[in-house]
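*Asks:* whatever this is, show me its structure:
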Amino acid sequence: MKITKEIVQKTAHLARLSFEEEKEEQMIEDLQKMVDWIDKLKEVNTDNVEPLISMSSEQNKFREDDTTENLPRESSLKNAPKQDSEYFRVPKVIN
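*Replies:* Predicted coordinates:
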């Protein structure tokens, strides 16, 4: 695929980008290098290659969701700077 000035201008318009005339030539060169690299990847034989699902071989270790005793409300509100009868009081952040 050949990257043209029209492709760059249309792509820039769709992405709501603007750049100077001299930067446009550099953009054409850079995009052409990317497209050429992708075309080079098409030549690689990928038969019998499993698709990559993740870059990491780590696996999640899940734990059982056990219930435990909760902190009583009175104890949790004891050190609160401001409190209502049942709730923490925080400063208003939305006008």
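*Asks:* C-alpha from now on. contacts and neighbour counts both.
*Replies:* Noted.
*Asks:* where do the helices sit along the chain?
*Replies:* Assigned by DSSP state H, the chain shows helices spanning 5-14, 21-42, 73-77.
*Asks:* so what's the gap between the second one and the chain middle?
*Replies:* Average the C-alpha atoms of helix 21-42, do the same for its chain, and the two points are 24 Å apart (Cα atoms, centre = their mean, to the nearest Å).
*Asks:* this one as well, want them side by side:
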Amino acid sequence: MSITNKDVQHVAKLARLNLSTEEEQMFTEQLNAILQYAEKLNELDTDGVEPTTHVLPVSNVMREDVERESLPIEKVMANAPDEEDGQFKVPAVLE
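*Replies:* Next up is the predicted model:
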């Protein structure tokens, strides 16, 4: 499988990118180099190798989710730049 200039032009159009001829050529070469490397990986003998999601053993290191009392509203609002009726006041972003 190889990428053509036409493929690059099609993807650029979908992404609404205006590419110069030189950029199209450069991306075509780069994408083909990536595909060639992926083809080399297909040549590897992976029989007997179990599929993994990560190369290192990873475990969840998060603490237990334990219900506890929340901070009092006075402490929460102590560092708020602006506050109104116990709520953070922020500038309007919608008209």
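*Asks:* one step back: could the helices of the first structure go into a markdown table alongside mean neighbour count and distance to D84 of the first structure?
*Replies:* Listed next are the helices of the first structure as a markdown table, based on neighbours: other Cα atoms under 10 Å; distance: least, Cα to Cα, whole Å:
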| stretch | mean neighbour count | distance to D84 of the first structure |
| --- | --- | --- |
| helix 5-14 | 12 | 52 |
| helix 21-42 | 13 | 60 |
| helix 73-77 | 12 | 9 |
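*Asks:* any chance of those helices in TSV, plus distance to V90 of the first structure?
*Replies:* Output for these, formatted as TSV (distance: least, Cα to Cα, whole Å):
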stretch	distance to V90 of the first structure
helix 5-14	44
helix 21-42	51
helix 73-77	13
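*Asks:* so which of those is nearest F62 of the first structure?
*Replies:* Distance to F62 of the first structure, taken as Cα to Cα, is lowest for helix 73-77 among those, at 28.5 Å.
*Asks:* is it correct that K89 of the second structure is in contact with E83?
*Replies:* Yes: the pair K89 of the second structure and E83 qualifies as a contact (Cα atoms under 8 Å) at a distance of 4.9 Å.
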